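Undergrad: Got a predicted structure here, sequence first:
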Amino acid sequence: MDNILIIEDHQSTRQGLTSLLKNSGYQVDEAENGFEAEAMITGMPYDLVLVDLLLPYINGLDLLKKIKEISPDTEVIVITGNESVDSAINSMKLGAYDYLLKPFEPQKIIETVQHAIERKHFMRRSIDEDVSTPPSLVGRSRQMVEIFKLLARISDVESPILIIGEDGTGKKTLAHMIHQNSSRRAFPLITLNCCSLPDKLSEEQTFEHLRSKILEEAGKLDNEKVNCTLLLNNIDRASPFVQASLLFLLDASSRPQNQDSLLNGSIRLIATSKRNLKPLVEEKSFRQDLFFRISGLPIYLPPIRERKVDIPLLAHHFLSRYAISPAKSLSPAVLSRFMRYQWPGNVQEIKNVIEYALLMSTQDQITLEDLPSYLRESEPVLPQIAQERDLTLKELEKLYILKKLQTNAWDQKKTAKLLGIGRTTLWRRLKEYGAEVAPQHRKAEKFKACRF
């Protein structure tokens, strides 16, 4: 069943849309403001979002950008009145599928939603048909979809491939998938870890060591033909001696085959590097001739912090992979914490955290208490606001409003306009939160603007 999120601050409008779409066979969730909506979209990728352009606290266009940033595949329909048609048109330039004008015509709503969902299904089928996603590479971000498409095109290309990415991004996994999808999959994939190869030998001794290791890994005797894919892992950490020997080895393997060849057969080369090699070449710490030899087809694997939309997918992937019956789920608070964390260890760290949480969890749902201690520690949601626990939606709203008031020198009129609400609404919200704001005509420096 297709799932839809409605973001609308007017309760009657929100409930009317929900009832209409539920009766049409859709799964529908509701959010009354941008804060709540962002948390819900972070925890669950929706097929379609209907969002009012005139929301309190956040501009509808800004929320649209945020939705597309969190979940690029989600279709968005904006809701607006006649006075905001220009904004609705601008929203389509930002990625919205269409817009609906108030007052609504039920049939128009159903048709627009149906067309948006059909487009979503079409785009999903197109991606699935274009590329067979490797089971151990997970992602729906634009970056990963492009990598999956590229993988389908380059697997049988004989040009050397250089995979660049931080630790834990999946460089070796991608290399294995390239090999498995190629016509060379019947031949061995031989991995040489460049940072562990001996560098105190002469170039000739280092070359012979490499040659012997390849023959051993391939199960071949001296002078037997070796056809393989050679994976040079961590090539950016190869010593000068190892670099020279690798270049000699690669040149030898590309010569016309004869009985005197130093390494008979053919080698398909894949190299991985944590660092961009061009600056290393400029610093003369990496050989330029070796760089050109290995970098025929460069592939950049982005870190998790550059594709946060994939975090929930990766977390659920490892959860289903390692969970022992009964199946477990992740609490919204855990998913929210995952989205705020930077993941310096990338995919490998997500895997480790999920395995740890499964070991510690005694309930059907993994909570913050099941995470490693460094992830259990709360992070500030707003700058200069320290906290020791998760904020509720009301607390988050209160802190956000007070921060905007402070930024605007406690000018209620200016702040209310910025938030997209009336001054009376602002005053009522502050009273509801237990915050008393001093009269606007008094100078801010002469009083404590808010007291609790």
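TA: Here it is on my side, so go on. These numbers come from a predicted model, not from an experiment.
Undergrad: switch to C-alpha atoms for all contacts and neighbour counts from now on
TA: Will do.
Undergrad: which residues in this protein form strands?
TA: With strands called from DSSP state E, the chain shows them at 3-7, 27-31, 48-52, 75-80, 98-101, 161-164, 189-193, 228-233, 267-273, 297-300, 329-330, 365-366, 436-437, 450-451.
Undergrad: Can you tell me which of those strands is nearest to L402?
TA: strand 450-451 (8.2 Å; Cα to Cα).
Undergrad: now for the closest one, which elements pack on it?
TA: Judged by 3 or more Cα pairs under 8 Å, 6 or more residues apart in numbering; DSSP states H and E, strand 450-451 is in contact with strand 436-437.
Undergrad: chain center to the strand it packs on: distance?
TA: 41 Å (Cα atoms, centre = their mean, to the nearest Å).
Undergrad: now for that strand, which elements pack on it?
TA: Strand 436-437 packs on strand 450-451, going by 3+ Cα pairs under 8 Å, 6+ apart.
Undergrad: Look up how far L359 lies from P372.
TA: 11 Å (Cα to Cα, to the nearest Å).
Undergrad: For the chain, which helix extends over the most residues?
TA: If you go by DSSP state H, the chain has its longest helix at helix 106-130.
Undergrad: mind listing what's buried in it?
TA: 109, 112-113, 116-117, 120, 127 (16 or more other Cα atoms under 10 Å).
Undergrad: on that earlier part again, could you dump the strands of the chain into CSV with distance to S132 and mean neighbour count added?
TA: Shown next, in CSV, are the strands of the chain (distance: least, Cα to Cα, whole Å; neighbours: other Cα atoms under 10 Å):
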stretch, distance to S132, mean neighbour count
strand 3-7, 25, 23
strand 27-31, 29, 18
strand 48-52, 25, 26
strand 75-80, 23, 24
strand 98-101, 31, 20
strand 161-164, 19, 24
strand 189-193, 21, 18
strand 228-233, 21, 24
strand 267-273, 20, 23
strand 297-300, 18, 16
strand 329-330, 27, 18
strand 365-366, 31, 19
strand 436-437, 59, 16
strand 450-451, 57, 12
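Undergrad: Need those in CSV (columns: distance to K308).
TA: As requested, these are arranged in CSV below (distance: least, Cα to Cα, whole Å):
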stretch, distance to K308
strand 3-7, 20
strand 27-31, 22
strand 48-52, 19
strand 75-80, 18
strand 98-101, 26
strand 161-164, 19
strand 189-193, 30
strand 228-233, 26
strand 267-273, 22
strand 297-300, 16
strand 329-330, 17
strand 365-366, 20
strand 436-437, 38
strand 450-451, 36
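Undergrad: In addition, the following structure is provided for comparison:
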Amino acid sequence: MKGAILLVEDDAAIATVVRAALEDEGFAVDCSDSIAGRDRLLRTRVYAAMLTDVVLADGDGIASLSAVQAAHPHLPIIVLSAQNTLDTAIRAADISAFEYFPKPFDLEELVRAVVQAVGARNVAADPQGEGTHGALPLVGRSHAMQGVYRMIARVLRNDLTVLILGESGTGKELVAEAIHQFGHRKTGPFVAVNAAAIPHDLIESELFGHERGAFTGAHAQAIGKFEQANGGTLFLDEIGDMPAAAQTRLLRTLQSGRIRRVGGRHEIAVDVRILAATNRDLAPMIAAGTFREDLFYRLNVVPIELPPLRERVDDIAALTHHFLEQAAADGLPRRRIDDAAIRALEQRPWRGNVRELRNAAYRLALMARKDAIDADTVHAVLGRPEPAGTAPEASFAQAVEAWLRAAAPPDGTLYGAATAALERPLFSRVLERTGGNQVQAARMLGINRNTLRKRLTELGIDPDGAAARR
């Protein structure tokens, strides 16, 4: 027996599945559906780890953990939650939870986390209390956003450099602001600079400052962004647009923790956390020699990739309500929106991502002729979306129909045959896109890396062969 696990979960179905998986792994599992039951069990047995839901019938599973941690300082705690928001991930980090799993979760991944937690029992907890985080800038509970929330929570208590990736309008600066606002540097300054918005001949002065007389027009000493951010966070947006000379100076600063103003003679020590972001694919830029490979590795310590809105359609309703409330706070008419209007919004392509949706919500608030926004209002104000036949979902449905007509499998085998028929070209194409990198492919697919590796073996797909077709 590997040890005893305490599972605090009021959903009987989830508790049954998790208990069976942990017992198969060799653990003894005790279950409770309440805080009171949890506390009784903790008094009767020593546990190697505890898994707890957040919302329980008799209280908040996280808020009630301070007493548990005081009495059991080396007990690893894994938080499970259907309250899939950034606030929940941060609260789990606040109580130094070993891991946080939003529901629904990957059962294999959960079991691995429990095994790791039991092996790391010597890591002492550092409870911080419940905390009050107020209104959060990131909205959405889709599966695609849960990985983002978890990564944000993991980098709050360290100074690791983070590279935030994503299309324009996905909210990269909001992620940077959240890391600063909820991290241990929150009392220091947050300074943002957009590399694409600064003329190339001025960017070094903007970042590092300059001395009087350093160049024509430098009539006085100027303090750069690094010095302005000292003790806090410097957010370098659109890092892919930074010119080569500035890349070299930035790399030197990241390596040494010191800067020299343009025209200056002395180096100045700076204590700054670096967050960077780009909407560009840096790999071909590195291959072309326009972006330094060594700088990329310095920046890409922890990558956080923001999904485009088309991959988190489930969040459109929550985002729209949020933006309509913002519009009312900004002086526009307060509007309600019905379900049909939400469905109309979900069918749009949103090439401008969350930023485009925000602008659309403000326009709807302004232009709607009645308090409740309906589908007709959406179409009248925003126009009709592209014909349904051009949407990826429609194309896929047509492909499935054609496949069924051409080779319908015998009864009882449809699901397996359809899954294999979908997975083979899907996995091959994704591996081509990632150059055979299975970690990136699993992230793009939204599945566990071990699951991907297993399916590739079962389907007879060679990752290296797929990459070679790129």
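TA: That came through fine. Everything quoted here is computed from the prediction, not taken from an experiment.
Undergrad: hang on, the earlier thing: make TSV out of the buried residues of helix 106-130 of structure 1 and add distance to L277 of structure 1.
TA: Below are the buried residues of helix 106-130 of structure 1 laid out as TSV (distance: Cα to Cα, whole Å):
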residue	distance to L277 of structure 1
I109	53
T112	50
V113	48
A116	44
I117	44
K120	39
I127	32
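Undergrad: Determine which two of those residues are furthest apart.
TA: Longest span within these, Cα to Cα: I109 and I127, 27.4 Å.
Undergrad: Mind giving me the packing neighbours of the lengthiest helix in structure 2?
TA: Under DSSP H, the helix in structure 2 containing the largest number of residues is helix 414-433. With contacts taken as 3+ Cα pairs under 8 Å, 6+ apart, helix 414-433 of structure 2 sits against helix 438-445, helix 449-459, helix 463-468.
Undergrad: so what corresponds to S329 of structure 1 in structure 2?
TA: Structural alignment (TM-score structural alignment) places S329 of structure 1 against R336 in structure 2.
Undergrad: Identify the spatial nearest neighbour of that match, chain neighbours not counted.
TA: A372 (4.6 Å; Cα to Cα, 6 or more residues apart in numbering).
Undergrad: Give the aligned equivalent of that neighbour in structure 1.
TA: Using TM-score structural alignment, A372 of structure 2 sits opposite Q365 in structure 1.
Undergrad: Please name the residues that touch its match.
TA: When contacts are counted by Cα atoms under 8 Å, 6 or more residues apart in numbering, Q365 of structure 1 touches 328-331.
Undergrad: Repeat the analysis, applying 6 Å as the threshold.
TA: Applying Cα atoms under 6 Å, 6 or more residues apart in numbering to Q365 of structure 1 gives the contacts 328-330.
Undergrad: how close does the match of S329 of structure 1 sit to I198 of structure 2?
TA: In terms of Cα to Cα, R336 of structure 2 sits 41 Å off from I198 of structure 2.
Undergrad: matching residues in structure 2 for stretch 12-21 of structure 1?
TA: Using TM-score structural alignment, stretch 12-21 of structure 1 pairs with nothing in structure 2.
Undergrad: Can you give me the distance of the spatially most central residue of structure 2 to A394 of structure 2?
TA: With the centre of structure 2 defined as its mean C-alpha position, the nearest residue by Cα atoms, centre = their mean is V148, 1.1 Å away. Using Cα to Cα, V148 of structure 2 is found at 29 Å from A394 of structure 2.
Undergrad: burial count for the counterpart of E267 of structure 2 in structure 1?
TA: In structure 1, E267 of structure 2 lines up with L262, judged by TM-score structural alignment. By other Cα atoms under 10 Å, 19 other residues sit near L262 of structure 1.
Undergrad: How about P383 of structure 1?
TA: P383 of structure 1 has 7 nearby residues by other Cα under 10 Å.
Undergrad: what separates it from K414 of structure 1, distance-wise?
TA: From P383 of structure 1 to K414 of structure 1 the distance is 21 Å (Cα to Cα).
Undergrad: how much space between the closest residue to I178 of structure 1 other than its chain neighbours and R293 of structure 1?
TA: Closest residue to I178 of structure 1 apart from its sequence neighbours, by Cα to Cα, 6+ apart: S155 at 5.1 Å. Here S155 of structure 1 is placed at a distance of 18 Å from R293 of structure 1 (Cα to Cα).
Undergrad: same thing with F241 of structure 1?
TA: Distance, F241 of structure 1 to R293 of structure 1, using Cα to Cα: 16 Å.
Undergrad: Make CSV from the helices and strands packed on helix 414-433 of structure 2 and add distance to P102 of structure 2 to it.
TA: As requested, those are exported to CSV (distance: least, Cα to Cα, whole Å):
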stretch, distance to P102 of structure 2
helix 438-445, 16
helix 449-459, 18
helix 463-468, 30
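Undergrad: Would you convert those into JSON lines that also reports mean neighbour count and distance to A4 of structure 2?
TA: Listed next are those as JSON lines, based on neighbours: other Cα atoms under 10 Å; distance: least, Cα to Cα, whole Å:
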{"stretch": "helix 438-445", "mean neighbour count": "17", "distance to A4 of structure 2": "32"}
{"stretch": "helix 449-459", "mean neighbour count": "14", "distance to A4 of structure 2": "26"}
{"stretch": "helix 463-468", "mean neighbour count": "16", "distance to A4 of structure 2": "39"}
